[in-house]
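>>> pasting the structure only:
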């Protein structure tokens, strides 16, 4: 009720509101009800598709039946989630492509295409997540013909936009919201209809997503996608013209040569001036020249088609992006970095600091904006007190500085859970330093002992794939429970198996630290390998550290530490999800108790009993088993 009142007030006063609302406080109702009653068109943006689907499929239908005021609502997802009628029609005429196996996937897709009213891939649950078929028939951002498409009126994207334009509440995710904001920024049009207010749930993800969409990326895959689309269009609109295909082959060769200069290992790496040798820049200009020759051929074509002409526009967009990398200098406000994934090479130019951009494009637009999350503050100050800005607590200083928020009302709400009775915090002090070689074998031994006490039923959360794989290798022969490892199946399938197999153990990295909601006995233990400090070797992190140092600020205290605290709080939030849950939280990194900065982590943890003794862990689970038996 406190939060709902604050949200209603922000919507009425056109102000910005930050609310930290722990799991169990009912925050979705606390913003949905005021939004539905406000009479405004409100965009509700989530960090995950899981929450987006929950709002649209469960919460809003129930509210629509319950509230005295009628309201309409709709959901918008990114283009890649929808079937493209134009591309699907082409695929039906030429359903075989080199290296593409369709088989039963195609049969399922074909049946579904004749039944679906939305074209949303989420309806097609039987299609494997990694099926190579979907990219061939779904809407592609650059490839979308927009109003020039012959299927525009029937298009699922068109219908989605029309539905949103007629709705009071529009449920989107952060990726779509910032894609739209970036499009407005570069005058390429817009995705969302005009809105009167924005509510961001899972707002702790905003900086990461906004950084992605206000940057520029090129890749060898992007060139290959363009060439496949070009070859397909040539076959349909210019079937006699072999010259286009010959030029596509030359472009592919030039692209392979250019991107080869930037290939490294699988880790992300900074693109220093050394990468941009004379040979690399020359190869880039050769690629530009080859693309321009194809553009000239397209403009000179005697047979015109919207699809064919749109290819020339894509060449211009890619060429402008490529030029940014070829002409970059020290004054460019971007961090240039790269990554190699399998056969692809990706080059990125990310803004070093998005706070000024977000302040200008979003927070100075004089519309009410609500930001909420279970973890939005980087401390535990004044918990349980609803406060209005200006405040003296500093609880939201970190997120406000990172996002460019100058003035906001603030609320830090208490958890409804009794952590004194529901949870135990285990901080073993005997383990080696997390930076030493014996650390991983030692935590593997400790995990085996903890799982023996808990009877499985655990999330093992890791800060790196390397630690996850090594611990899995060490414990797999010794743990008598079903082990589920991230990457072996789609995330949703792993979660469902974990729920149903009560004694199972799930090992995950970054994406499993948040957005996972497993209630009840199945999740009775969360084990975290290390404090989740972002790697200082990551190119974006390294650049931000350098920038803060140049400004005379302490990058550890002002950036690295608060970021890690927010990440840790997300991870531990997986454990207690309702008033009946009971479980153990184990952090296997002794820096939390030995380092001076550890007190900041400890202050951010739930107020549960703490121990460094395994015997206390065993008694905790024995007591729980006894209580369950007597119950």
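It's in. This structure is a prediction, so every number in the text was calculated from the model and none was measured. Numbers count the residues shown, from 1 in each chain.
>>> C-alpha from now on. contacts and neighbour counts both.
Will do.
>>> how about the helices in the stretch 451-600 of the chain?
Taking DSSP state H, counting those that start in this stretch to define them, one finds helices in the stretch 451-600 of the chain at 465-475, 491-500, 539-550, 555, 561-572, 591-594, 598-604.
>>> just checking, what packs against the shortest one?
Okay, so that is helix 555. Contacts defined by 3 or more C-alpha pairs under 8 Å, 6 or more residues apart in numbering; DSSP states H and E place helix 555 against helix 539-550.
>>> The helix it packs on: how far from the chain's middle?
Put simply, helix 539-550 sits 22 Å off its chain's centre (C-alpha atoms, centre = their mean, to the nearest Å).
>>> got the buried residues for it?
For helix 539-550, burial by neighbour count (16 or more other C-alpha atoms under 10 Å) applies to 539, 540, 541, 543, 544, 545.
>>> for the fourth one, what are its contacts?
Shown in contact with residue 543 (C-alpha atoms under 8 Å, 6 or more residues apart in numbering): 335, 352.
>>> Any figure for the gap between it and residue 555?
From residue 543 across to residue 555, the span is 11 Å (C-alpha to C-alpha, to the nearest Å).
>>> How about residue 581?
Relative to residue 555, residue 581 is positioned 38 Å away (C-alpha to C-alpha).
>>> try this one next to it:
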């Protein structure tokens, strides 16, 4: 049957529980026939109960609007004909369908019995790269007019438009893709397979013409990829040295603003590259830092005929560079600019593995959804980079099975070589003017035997204040409980779906006289290993629990540094004994399996491609196995002098979060030896100096012993004019009162300030526990009922989603810890008040801080002034930078930590930020200051 009639529905209700007595207050039905919207029926409904305040706020529907509205049983005769022979469609269809069924039953009618389609599920499949699948977010990003979200008529109409757009998209897909989608879609929750099937039937009656950019290869629809060759200028390109020349280029950009500091930065970066002298350049907020280094980098790349590497810390900045600044560069320069992003191998899809996975039929829901998302994405992506996808947590488990993970070459993979995403990215990088990568891959490349990045001379390190930390992380090793569980579950020597048994079955095809006693030894060893692993992690858990209870920590996360003293504690001997047993079993099993792989090797060439893949998977797994073994031995039995080792875990979910990490205390030597001595480097960030000196940063990254230039470009924003800093003088000092007393005082101040600022407030904490208690106190007070309180780790959603929601509501307060001190950008009036609760010193209990302090003490230095203070100042500068994001922004910063004025070191914080007026004030003075200022 071809489905051509859809009834797209949205219901507004008094709550979420149809079975708990919640009722419909507004219903809207949009009728689609033959791909046209032909009608819409909307009505308010008297719910015969009160409408909660939060529903009124969300929907704008108040009791007066439904008081004289019909009851559901009165409108049912109008609704039922609309549903006849139709597919029921809604955004989150289960919600609307359960309410409709409950109301029909209550009114004495039979429930709706037709098929249903969920546009959330369909959007996940067909728009796999969307940031969010909420109706408002989705339709806004697609450019639909959605003026009254959370009102049924507006929501239903825009959902109907979304459905028609997605049906159009399905119609443009190659038949091979549709057939694969149809096969998998039977695993979904709504009846999407009926829709796909009806489009397939239509397609089968016509000759298929593929869009120009699509090809079908071995039954997979793919977007075509071509290497963009580097454009070479016949005559030597000259860099636009004068400001007039730069302005001529920059003036082509919409909303161009002349920024002398940006042009100064361009010259500094270009000269540094020409003279091959390292450069550390701090560019204050609003300088236009990204274009400030990208423009000279392109000219330098063209002149020397090789790529310039640009390394960032976050994926967010990589995407921003690609989507904004690179496009601006390409718009303003009179010649083509080639740019590519290069990431670690595991970011890329392995097409052969994915192709094989489509033959598996026992999918769970998340795996089926992820497969369908990837099938759609393959028609759009040129990169095959997973960061483009929006996968569910179960979808990430599927990604582990289909990501690139080794260089093993088999028949199957050879066939996909020309289409391989990782090789394509590497080839494109060789032809690029700019290669954008991340700190972690850059450091991995410095340590690798064979290079991952193309040959380069110049590298620009943006977000450079994170580089030393990222290098330490990359140089570190770990024992991860979830990694161990993954390795043994994948190997599963005692289960038919395990890699070992699958490889054994292959072996038996070629070797009739397989010695089963060997297999039995492997299975027995594996089972002993499972037992030893379980026992060891139990001992670790007990040891960790016993010795971390007193540590206040960050929320539920606990840490314990493994010092010599800790290794003398009760139970540590049991930890070592268990590790020894585990190491012994893992080594024995590894030797037995390697022996088996050697025995299978002669038959490899006779195997089918899919069978070779299994052998390669086992070989790759054994490589990971060896890495785990190495980490186990090094961390437990052979700790080194210059490293810090610690345990870490979440008390709520030990099995999924427990890890023992080992990092070098410093990565400066490696950076100096492998990078600074061999390449030319530009380090840049908005926060590199402490008290106007680069010394701390230079020592951390190994730059202090090199010849380098240092440049500070202040922010062009007028902080003196647009910003005030207040230090409340009637809040107790935290160390003079009990924590709960301090939090009560803090919460009452914050509530008064929130009222004065009408929300629009970001509150930065250094402790998760303090943040949670303050948030809960404010929420439970009942004084902020009209405000939306959003808190990291308490309110659902990522940092980006919380920030978006904060901007969406007029009266909102956003609470954050660690990651919220930087990287969030809330320009304009959305953020008018920034609160810093404590100066951001690292906890002295934090393992790395302890180790660093000990290192400085050994060198005879004052650890506080040499390390803890500069670290805190840089963090403070990051937090301070959240407030003023454009030259039109105005705002107030409230610092509750009076040490900024009372301590000797407090002036270092104030001297390190742009000049602002600082005043002490009582609560009532603060409130009137905020009201008057804003």
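Cool, got the structure. All of these numbers come straight from a predicted model, not from anything done at the bench.
>>> Let me see the TM-score of these two.
The TM-score (TM-score structural alignment, normalised by the length of the first structure) is 0.89; 601 aligned residues with a C-alpha RMSD of 2.5 Å.
>>> ok so, going back, winner for burial among the helices of the stretch 451-600 of the first structure?
A comparison of those by mean neighbour count, using mean count of other C-alpha atoms under 10 Å, puts helix 561-572 on top with a mean of 22.
>>> So which bit of the second structure is it matched to?
Under TM-score structural alignment, the match for helix 561-572 of the first structure in the second structure covers residues 869-880.
>>> Ok, stretch 47-60 of the first structure next?
Using TM-score structural alignment, stretch 47-60 of the first structure pairs with 313-326 in the second structure.
>>> from memory residue 491 of the second structure sits against residue 498, does it?
Yes. Contact criterion C-alpha atoms under 8 Å: residue 491 of the second structure and residue 498 qualify, at 5.2 Å.
>>> and the two? which has more neighbours close in?
Ranked by neighbour count (other C-alpha atoms under 10 Å), residue 491 of the second structure and residue 498 place residue 491 first, with 21 against 16.
>>> For the stretch 201-350 of the second structure, which segments count as strands?
Along the stretch 201-350 of the second structure, counting by DSSP state E, counting those that start in this stretch, strands occupy 214-217, 220-223, 278-283, 308-312, 339-341.
>>> And the helix or strand harbouring residue 39 of the second structure, what does it pack against?
Using DSSP states H and E, residue 39 of the second structure falls within strand 36-44. On a contact count with 3+ C-alpha pairs under 8 Å, 6+ apart, strand 36-44 of the second structure meets strand 24-33, helix 152-172.
>>> need the helices for the stretch 51-200 of the first structure, in chain order.
Under DSSP H, counting those that start in this stretch, the stretch 51-200 of the first structure gives helices at 60-66, 85-93, 104-113, 134-137, 156-165, 174-185.
>>> Include mean neighbour count and distance to residue 616 of the first structure when you put those into a markdown table, please.
A markdown table is the format used below for the helices of the stretch 51-200 of the first structure (neighbours: other C-alpha atoms under 10 Å; distance: least, C-alpha to C-alpha, whole Å):
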| stretch | mean neighbour count | distance to residue 616 of the first structure |
| --- | --- | --- |
| helix 60-66 | 15 | 44 |
| helix 85-93 | 16 | 60 |
| helix 104-113 | 14 | 52 |
| helix 134-137 | 20 | 51 |
| helix 156-165 | 18 | 54 |
| helix 174-185 | 20 | 42 |
